[in-house]
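>>> okay, sequence plus prediction incoming.
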Amino acid sequence: MSRLCVVVGGSRGIGQAVASLLAEKSQRVVVVSRNLDAARAAAASLPGADHIGLNCDVSSEQDVQRTFEQILRECGNVDYLINAAGISRDALLARTRPEDMMSILHTNLLGTMLTCRASLRSMLQNRGGAIVNIGSVVGLKGNVGQTVYSASKAGLQGFTLSLAKEVAPRNIRVNLVAPGLIRTDMTAALDEDELKRAVPLGRFGEPRDVAHAVHFLLETPYVTGQVLLVDGGLRLAS
């Protein structure tokens, strides 16, 4: 059965891989991105028909509300929500500008809270649904130079587990995927040859690796409130 899947941050990286996999599985996908052209281009590239791209600044409550009202009006109720939008401004805390702190927290943490809240109306009308939030292994183990980013992803874990408890009686499942070193734009500047030595599986992951984990959690009806690491064993090496 085709489901309506909203992929926030679906125009690139992990989000794009998730959107692509869901479309291959015959689901209808709404790609949400800050950039409208990027969202539309990503939606147009997906296999199948009836996918759309919308722009939204997830850090803005009004923008999130507007976007989800448009989705409800034009596409119907949301079955699946995937929150893959995220930014990183790496720096030691003493050198991190307050505006960068706010930008990271508003996008990575507050944005997910707002989209989850906005999607619940649809899922309650559907009498069920599933949400997967994209965290990070550094939210569990920390990392030098990523204090604010780590805090935003650790906050996502607590938020996900709490929301899972709140909405489980309404047949809505909420889980978190915590990727490690994944080959995306965000990691393009890193020294892959050096860093992969710390990964027990000996390589960076691909966005598609994370997408398969997301799909598993969306489609598995008796799993909620879980944190699934997709890190090649990196957490074991900490």
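Cool, the structure landed. Numbers count the residues shown, from 1 in each chain.
>>> going forward, measure contacts and count neighbours with C-alpha atoms only.
Fine.
>>> got a list of what Thr107 touches?
58-59, 85-87 (Cα atoms under 8 Å, 6 or more residues apart in numbering).
>>> how about the residue nearest in space to the middle of the chain, what does it touch?
Central residue of the chain (Cα atoms, centre = their mean): Ala84, 2.2 Å from the mean position. With contacts defined as Cα under 8 Å, 6+ apart, Ala84 is in contact with 7-10, 14-15, 133-134.
>>> in this protein, which residue sits furthest out from the middle?
The chain, Cα atoms, centre = their mean, max distance from centroid: Ala94 (28.2 Å).
>>> separation between that one and Thr147?
10 Å (Cα to Cα, to the nearest Å).
>>> Gly139 too?
9 Å.
>>> give me the number of residues near the closest residue to Ile14 other than its chain neighbours?
Spatial nearest neighbour of Ile14, chain neighbours left out: Pro207 (4.7 Å); criterion: Cα to Cα, 6 or more residues apart in numbering. Using other Cα atoms under 10 Å, Pro207 is surrounded by 20 other residues.
>>> Thr184 is in contact with Pro207, correct?
Yes - between Pro207 and Thr184 there is a contact under Cα atoms under 8 Å: 7.1 Å.
>>> any residues in contact with both of these two?
With Cα under 8 Å, 6+ apart, Pro207 and Thr184 have common neighbours 13-14.
>>> still on that earlier bit, greatest separation within the contacts of Ala84: which pair is it?
Gly10 and Asn133 (12.7 Å; Cα to Cα).
>>> second structure follows, compare the two:
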Amino acid sequence: MKCALITGGSRGIGKAICVQLAKDSDYHILINYNSNKSAALETLKEVEAEGNTGEIIQFNVTDANQVKTTLDTWQEKNKDAIIEIIVNNAGITKDGLFMWMPQNDWQDVINTSLNGFYNVTNHLIQKMLRNRFGRIINVASVSGVKGTAGQTNYSAAKGALVAATKALAQEVAKRKITVNAVAPGFIKSDMTSELNESELKNLIPVNRFGEPEEVAFAVSFLASKKASYITGEVININGGIYS
């Protein structure tokens, strides 16, 4: 059984990626969630509606022990399963001006996006290397490539994720493992629901926010065999706001 693991897969961009991979591939979809079980089950329902299989898997990406224990337990129960695709999508924002930023807001954001990538990928990559195949796709952000005022913590986390993508890609390329990132701009989701869309869209050349599916299409392509010669790359999906 070949599997794709999507962290933070219950809502927003993560959910769209789960559903798109269910449409485009025959991977068994592992929908990771931290606290919102009902949303994860809803995503699973949509995955199954595409005629594919999946399951929900609960762990907090920031907790290295929990990640390891949960994935090892899952592997024990599914001895023939191989996780061939990892989509590191889990992320949080705690926006505010840097000079007033509490240490927790700095730490929590970095822990989720950056350490979450390490905890999940580092644990699973040994097996990918042995199997000589894998796709690692990191969900970064326009903030990580251009920097966004009020998001120094998020920009730092996502910028580091971009750099990690480029470095890791070089380490594992000979084993037919590709490592790429997507950097979404303003995408309609819970994370952007507080933003004033009618005001902000004037800054975006295509004059609208993006849909989660528009990120998911690119992720699905990068996860496919068609993208085997693309690695260490960052695809900006931002309606032209920055490239």
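Everything's here; your move. All of these numbers come straight from a predicted model, not from anything done at the bench.
>>> list the TM-score for the superposed pair.
For these two chains in superposition, a TM-score of 0.94 is obtained (TM-score structural alignment, normalised by the length of the first structure); 235 aligned residues with a Cα RMSD of 1.4 Å.
>>> out of the contacts of Thr107 of the first structure, who's the most crowded?
Val58 (29 neighbours).
>>> that one matches what in the second structure?
Under the alignment (TM-score structural alignment), Val58 of the first structure pairs with Val61 of the second structure.
>>> you'd agree that match is in a strand?
No - per DSSP: H, G, I helix; E, B strand; the rest coil, Val61 of the second structure lies outside any strand segment and is coil.
>>> looking at the second structure, which helix is longest?
Ranked by residue count under DSSP state H, the longest helix found in the second structure is helix 152-172.
>>> which residues of the first structure does the helix or strand following it align to?
Using DSSP states H and E, the next helix or strand after helix 152-172 of the second structure towards the C-terminus is strand 177-184. Strand 177-184 of the second structure corresponds to residues 172-179 of the first structure when matched by TM-score structural alignment.
>>> give me the mean deviation of the matching stretch from the second structure.
On superposition with the second structure, the mean distance recorded for stretch 172-179 of the first structure (mean Cα distance after the TM-score superposition for the first structure) is 0.4 Å.
>>> residues in contact with that stretch?
123, 127-137, 156-157, 160-161, 163-164, 167, 210, 213-214, 217, 221, 223-231.
>>> again, but for stretch 21-38 of the second structure
1-10, 18, 40, 43-44, 47-48, 50-61, 220, 224.
>>> from those residues, which ones fall inside strands?
2-6, 54-58 (DSSP state E).
>>> among those residues, name the buried ones.
The neighbour-count test (16 or more other Cα atoms under 10 Å) applied to those identifies 3-6, 54-58 as buried.
>>> doesn't Ala90 make contact with the match of Val58 of the first structure?
Yes - here Val61 of the second structure lies in contact with Ala90, judged by Cα under 8 Å, at a distance of 7.5 Å.
>>> what touches both of these two?
7, 112, 116.
>>> quick one: contacts for Thr121 of the second structure?
By Cα under 8 Å, 6+ apart, the contact list for Thr121 of the second structure reads Ile86.
>>> check Ala164 of the first structure too.
Taking Cα under 8 Å, 6+ apart as the test, what Ala164 of the first structure contacts is 172-175, 224-225.
>>> mind putting those residues in JSON lines, distance to Gly202 of the first structure and neighbour count included?
Below are these laid out as JSON lines (distance: Cα to Cα, whole Å; neighbours: other Cα atoms under 10 Å):
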{"residue": "Ile172", "distance to Gly202 of the first structure": "36", "neighbour count": "24"}
{"residue": "Arg173", "distance to Gly202 of the first structure": "33", "neighbour count": "28"}
{"residue": "Val174", "distance to Gly202 of the first structure": "30", "neighbour count": "31"}
{"residue": "Asn175", "distance to Gly202 of the first structure": "27", "neighbour count": "25"}
{"residue": "Thr224", "distance to Gly202 of the first structure": "30", "neighbour count": "24"}
{"residue": "Gly225", "distance to Gly202 of the first structure": "29", "neighbour count": "20"}
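>>> count residues in the vicinity of the spatially closest residue to Thr187 of the first structure that is not a sequence neighbour, would you?
Once flanking residues are discounted, Thr187 of the first structure sits nearest to Leu181: 7.4 Å by Cα to Cα, 6+ apart. For Leu181 of the first structure, the neighbour count with other Cα under 10 Å is 24.
>>> and stretch 38-45 of the second structure, what's buried?
40-41, 43-45.
>>> ugh, wrong one, stretch 198-215 of the first structure
Those would be 198-199, 203-215, for stretch 198-215 of the first structure by 16+ other Cα under 10 Å.
>>> okay, and it goes to which residues in the second structure?
Under TM-score structural alignment, the match for stretch 198-215 of the first structure is residues 203-220.
>>> distance between the ends of the matching stretch?
Taking Cα to Cα as the criterion, the two ends of stretch 203-220 of the second structure lie 28 Å apart.
>>> and the contacts of it?
In contact with stretch 203-220 of the second structure (Cα under 8 Å, 6+ apart) are residues 12-13, 16-17, 20-21, 24, 137, 182, 184-189, 197, 201-202, 237-241.
>>> and Val32 of the first structure, how far is that from Gln146 of the first structure?
Val32 of the first structure is 26 Å from Gln146 of the first structure, by Cα to Cα.
>>> quick one: which of the two has more around it?
Neighbour tally, Val32 of the first structure and Gln146, criterion other Cα under 10 Å: the higher count belongs to Val32, 30 against 19.
>>> now intersect the buried residues of stretch 38-45 of the second structure with the helices, please.
40-41, 43-45.
>>> Lys83 of the second structure: what's its closest spatial neighbour, skipping adjacent residues?
Heads up, residue 83 of the second structure is Ile, not Lys. Nearest one to Ile83 of the second structure, counting by Cα to Cα, 6+ apart, is Cys3 at 4.5 Å.
>>> what about the one you found, distance to Ala16 of the second structure?
17 Å.
>>> can I assume Arg235 of the first structure is in contact with Val137?
Yes - when contacts are counted by Cα under 8 Å, Arg235 of the first structure is listed as touching Val137 (6.9 Å).
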